[in-house]
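**Q** Kindly return the folded structure for what I paste below:
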Amino acid sequence: MIDDLFDGVEFEESRSPSPFAPTLTRQKSKLEIKCELSVRKQTCNEAEDTHMVTRQPSRRPLARSTSSESVVSLGAEKKATPFPISIDSYRTEKRKSLRKQSDNKKVVRNESVQSVAPPRAATVKEKIGGMMEEIQQQQRVIQQASAALNCCYDAHHGKGSITELEAEKLLLIASEKRLALLAEVQALKSRSVTEPPQTVQPCLGNLTIRNLRLPLRTEYIFSMASKKDCGDIRSHYYFLLVRCGPTRILASHLASTHDSLSGDSLVFSDEFKLVDLESNFDITIEVYSVTHRSRADGVPNQEKSKRKLSGILHKSLTPRKLRSRSHMTMTHTSSPGGPNAIRISSFSLIGAVSINLNDVKSEKFTLQKVPFLSPISGHFACKIEADFQSNVEQRGFLTMFDDVGGLGAWHRRWCALIRGVLFSWTYPDDEKYKEALCKIDLTSCISERIRTVERIMCARPNTFELRTMRPRRHGDKDNLITQDTGSVITTKHWLAADTKDERIAWIESMNQALADVRAWDTNALKPLK
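**A** This is a model prediction of the structure:
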């Protein structure tokens, strides 16, 4: 009966659904309710596991889901929520990102392009190792030269030839180099370790020696001409040995009195260039000589006498004695010590002279240790040129103090310090096209060092001073920057930099240039205290 009453209601609802009609739903069964509750519980458990994994990923592994829907929902949640879940995790990630940025940050300083790191100085052990290798090389040269000289036992094997003299010269040079290296090795082993000085050191320089001439005695020249007319030629061979420092040795070519004379002097066409020298260098030039006799036809006297003696003996000997004589003459001994014996050179020292920076302008020197009967006159002539390698250059604006009508005035100038001379122009472009308005040569500087002017003397900051001296001229008077001291005029130069760093750079550059000029230029004035 109840079913009959509700049959009409279901028909009308399905036929004309109205929003205002009352909604009647069918009740769920117990099985459906259980299934729905289990699905909701499983979903809540998976969401809780995901939250714990996100908070502590290293402590608890990710729980595997048996439902495909939960896996899809988890992947979508990871892609859709890139932000940290809590404020603590946000702060942690922020600190990590800042730490990575600070680690990858590079600091670049505006260093000068011309600033090059100084080369590393070799240690004492490295120097000794290099010298020992050089000693072994010179020992091999000595052995080879001695072996070559041991083979020169007659005229047919080079006895008395120029080749033999060249071998004697090579033997002497190698022996001298070996002795110099051994002495330097012993000095390095016994030398104590010293720290490099902190003061300004002058730069290195170069030295060139050319036009070397060795004057001969007039008596020797006349006697040599008379012996040549008689058919007997007695020649003297010379060469020069230049010692610079403990191990640097240079040699000239062989010059003979027979074919290298120019007037009354023996001329050497060699040119010696010595680089990287200190200002307190000491160079020794040694003269070595050997005597050589020969006939005018080029055959040595020893060979002539041998031929004459062999002819006389050949006539007086019987055939049997002649065979034994010829057999005995076939065996020759190259040297009393055997073919591997070390020989001593036949060249001897006949004169020496020492040269330093003060002798650069001299062209004639007196030889020491010259034998009394030596063909040379005891003098030595050459031309020496010295040049220093000062690379100090500084450019920038400086404000220069000047006297204008008895009043002090400051003028801003573009200045350039080049090879010990300070040039000044009005503008930087004038350096290429115009002459300098003012030149200050550091060779005339009498200041011991260039220092900052005290504020009591000059109120302008970053001001430094240098004093120069020159001969007195007509019309010179005392003013704010010049002072008449009798025969000379002392000038006070005040230069002001723009900043403290520029002042320090200018003072260091000018002090270095001043040290270079005073060390290498003999015309530079000495400092006055």
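
**Q** going forward, measure contacts and count neighbours with C-alpha atoms only.
**A** Fine.

**Q** And for residue 325, the neighbour number?
**A** Residues lying near residue 325 (other Cα atoms under 10 Å) number 14.

**Q** From residue 468, how far out is it?
**A** According to Cα to Cα, to the nearest Å, residue 325 and residue 468 sit 88 Å apart.

**Q** Helix or strand next in line after the longest helix that the chain contains, which one?
**A** What stands out as the longest helix in the chain, according to DSSP state H, is helix 162-190. Later in the chain than helix 162-190, the nearest helix or strand by DSSP states H and E is strand 205-215.

**Q** Also this sequence, please, to line up against the first:
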Amino acid sequence: MVLNEEAAKLQTVINQTLQALSCCTDEDHGRGSLEEAEAEKLLLVSCEKRAAMLAEVSRLRERGVSGELEDAEGDSSMSQQPCRGTVSINSVQLPLKVEFVCSARTQTGRPTHYFFVLIRYGPCNIVATPLATAADAQNGDTISFPTSITLEDIHSNFEIDVEVYSLSHTSGNTCDVDLRSSSRSRITPRKLLSTIKRSNHSVTSSTMPALNTRRTSHFALVGSHKISLASLGQSKFPLDKIKFEGKIRRLLGDEFQEKVPFLSPLEGNIYLRLDSASHSNVQHQGILTMFEVVKGFGAWHRRFFVLEGNHMSYWNHPSDQGSKAAEGSISLFSSSSQSVKPVKRDSCARAYTFDLVSGIQTAQQDDQRALAKCWFSADTREDRGDWMEKLNQVLLDLHTWTHRALNHAGAQPNTRASSGNIRESSL
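**A** This is a model prediction of the structure:
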């Protein structure tokens, strides 16, 4: 299996990285250098990727690929499901505390803290940003990462984990503090940081199979956030901390369970730009009788309709489609309806009628659209069912991927800020 082969390659990378790190015995041999930090990052990312691949292999063995596909098909047959889409993440910005940045700029020598962001979706999409320090905070107190990731053909119930890792050389040698003695003594900043560091190492190692390694990476997870469909249209996300349990929770107290550690240089939030696009590709065509208001009087007219994307265009005759411009079009994007429903006979005597609230544009109106309630009548019950199914699928895709993002952002789709920064500096 491909995943097993990739996991074996990562194991080789892990062993080689551990050998390189074992040579960093003092400052003359790379201790505290950028190269050591890069090796620590490579060790952590490789371990995370390998663990995710092995977990996916185990999951596939337990459930079976064929059984999983049958379950998915059974769920989709029960009701309409939103289409898949594409989500891209870019303009990742990590704010630091102002006092930490000011202090770091006055210090000389090697940096005391290194940071990077890990973005993961599934077992095969784990991307890490480059390492950064306080000196890389070009926008005042904010580190901007050039990394971008595009996830294509994903379900609408996606979950993307954004994790922030930190390496502190000031506390790197204090990771062997005994928790039992710490719980009986007074809490100091050094003991608190070492406790958090040990806990993060244990959480990371407990999620992975035995790697036969002597140690894990010294990078510690200091904050994370889970991106979902509800996150579209937002740019600021709070960083949540690992939920500690047992002795560590009693030692730290409940006040340290929600946000990043109070001694961390992080400000507590992460900023990033989310772009999304739906893969809706619904097409349908046929004859419908549409109720229109002409010179103040309502009348029914038979039209040939073509549904493609988010628009319904119509002509007087099917033969006019290729030779003449459309008589008008109906925008489903501007529709306020969540779904298309049949019209009751006490409201309309014409059989097989359904309604749709949307924006209508005719050949005489140019680019202006008027929001109106449209009535359509099909020739048979089956035709009405087909049209309603197609239209409801388009509306479901729009409200899932596009309208949700617009409601959060209050802007038109695909709009971008004129500046590359999505957060203003405090400095």
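
**Q** Got a TM-score for the pair?
**A** TM-score of the superposed chains, computed with TM-score structural alignment, normalised by the length of the second structure, equals 0.66; 329 aligned residues with a Cα RMSD of 3.6 Å.

**Q** sorry, back to before: tell me roughly how far the longest helix of the first structure lies from the second structure on average.
**A** Here the mean offset of helix 162-190 of the first structure against the second structure after fitting is 2.6 Å, by mean Cα distance after the TM-score superposition for the first structure.

**Q** tell me what that helix is packed against?
**A** For helix 162-190 of the first structure, the elements it packs on are helix 124-150, strand 248-251, judged by 3 or more Cα pairs under 8 Å, 6 or more residues apart in numbering; DSSP states H and E.

**Q** Report the secondary structure state of residue 498 of the first structure.
**A** Three-state call for residue 498 of the first structure (DSSP: H, G, I helix; E, B strand; the rest coil): coil.

**Q** wait, doesn't it sit right on residue 398?
**A** Yes. Counting by Cα atoms under 8 Å, residue 398 is a contact partner of residue 498 of the first structure at 7.2 Å.

**Q** and residue 149 of the first structure, what pairs with it in the second structure?
**A** Aligned by TM-score structural alignment, residue 149 of the first structure pairs with residue 21 of the second structure.

**Q** cool, residue 264 of the first structure as well?
**A** Looks like residue 264 of the first structure aligns to residue 141 there (TM-score structural alignment).

**Q** can you count the residues close to residue 203 of the first structure?
**A** Residue 203 of the first structure - counted by other Cα under 10 Å - has 21 other residues nearby.

**Q** Residue 387 of the first structure corresponds to which position in the second structure?
**A** Taking TM-score structural alignment, residue 387 of the first structure has residue 277 as its aligned residue in the second structure.

**Q** give the contact list for its match.
**A** Counting by Cα atoms under 8 Å, 6 or more residues apart in numbering, residue 277 of the second structure makes contact with 85-87, 401-402.

**Q** can you confirm it is in a strand?
**A** Yes. Looking at residue 277 of the second structure with three-state DSSP, it is inside a strand.

**Q** circling back to that earlier point, of residue 498 and residue 398 of the first structure, give the one with the bigger neighbour count.
**A** Counting neighbours by other Cα under 10 Å for residue 498 of the first structure and for residue 398 shows that residue 398 has the greater number, 23 against 14.

**Q** what's the spacing between that one and residue 225 of the first structure?
**A** Distance of residue 398 of the first structure to residue 225 of the first structure, computed by Cα to Cα: 71 Å.

**Q** and if you look at residue 458 of the first structure?
**A** Using Cα to Cα, residue 458 of the first structure is found at 78 Å from residue 225 of the first structure.

**Q** Spell out, range by range, the helices that occur in the stretch 251-400 of the second structure.
**A** Secondary structure of the stretch 251-400 of the second structure by DSSP state H, counting those that start in this stretch: the helices cover 381-397.

**Q** For it, which segments count as strands?
**A** Applying DSSP state E, counting those that start in this stretch to the stretch 251-400 of the second structure gives strands spanning 269-278, 283-294, 297-308, 311-315, 328-331, 341-342, 353-362, 370-377.

**Q** Counting by contacts, list what the fifth one packs against.
**A** Contact partners of strand 328-331 of the second structure among helices and strands, from 3+ Cα pairs under 8 Å, 6+ apart: strand 311-315, strand 353-362.

**Q** distance from it to the first structure after superposition?
**A** Its matched residues in the first structure lie on average 2.8 Å from strand 328-331 of the second structure after superposition (mean Cα distance after the TM-score superposition for the first structure).

**Q** The fourth one too?
**A** With the two structures superposed, strand 311-315 of the second structure lies on average 3.0 Å from its match in the first structure, counting by mean Cα distance after the TM-score superposition for the first structure.

**Q** and what of the third one?
**A** The superposed strand 297-308 of the second structure is, by mean Cα distance after the TM-score superposition for the first structure, a mean 2.8 Å from where its aligned residues fall in the first structure.

**Q** Also the second one?
**A** Strand 283-294 of the second structure: mean distance to aligned residues in the first structure after superposition is 2.9 Å, counting by mean Cα distance after the TM-score superposition for the first structure.

**Q** Identify each buried residue in that strand, please.
**A** For strand 283-294 of the second structure, burial by neighbour count (16 or more other Cα atoms under 10 Å) applies to 287-291.

**Q** Which residue in the first structure aligns with residue 374 of the second structure?
**A** In the first structure, residue 374 of the second structure lines up with residue 493, judged by TM-score structural alignment.

**Q** Do you have the strands of the stretch 101-250 of the second structure handy? List them.
**A** 113-121, 125-128, 142-145, 149-154, 160-168, 220-227, 236-238.

**Q** out of those strands, nearest to residue 198 of the second structure?
**A** When these are compared by Cα to Cα, strand 220-227 sits nearest residue 198 of the second structure, at 8.5 Å.

**Q** residues in contact with residue 438 of the first structure?
**A** Residue 438 of the first structure makes contacts with 423-425, as judged by Cα under 8 Å, 6+ apart.

**Q** And for residue 322 of the first structure?
**A** residue 314.

**Q** part of a helix, is it?
**A** Yes. Under three-state DSSP, residue 322 of the first structure sits within a helix.

**Q** That one and residue 437 of the first structure, how far apart?
**A** The gap separating residue 322 of the first structure from residue 437 of the first structure is 97 Å, by Cα to Cα.

**Q** export the helices and strands packed on helix 162-190 of the first structure to CSV and tack on distance to residue 307 of the first structure and mean neighbour count?
**A** As requested, those are exported to CSV (distance: least, Cα to Cα, whole Å; neighbours: other Cα atoms under 10 Å):
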stretch, distance to residue 307 of the first structure, mean neighbour count
helix 124-150, 23, 17
strand 248-251, 38, 16
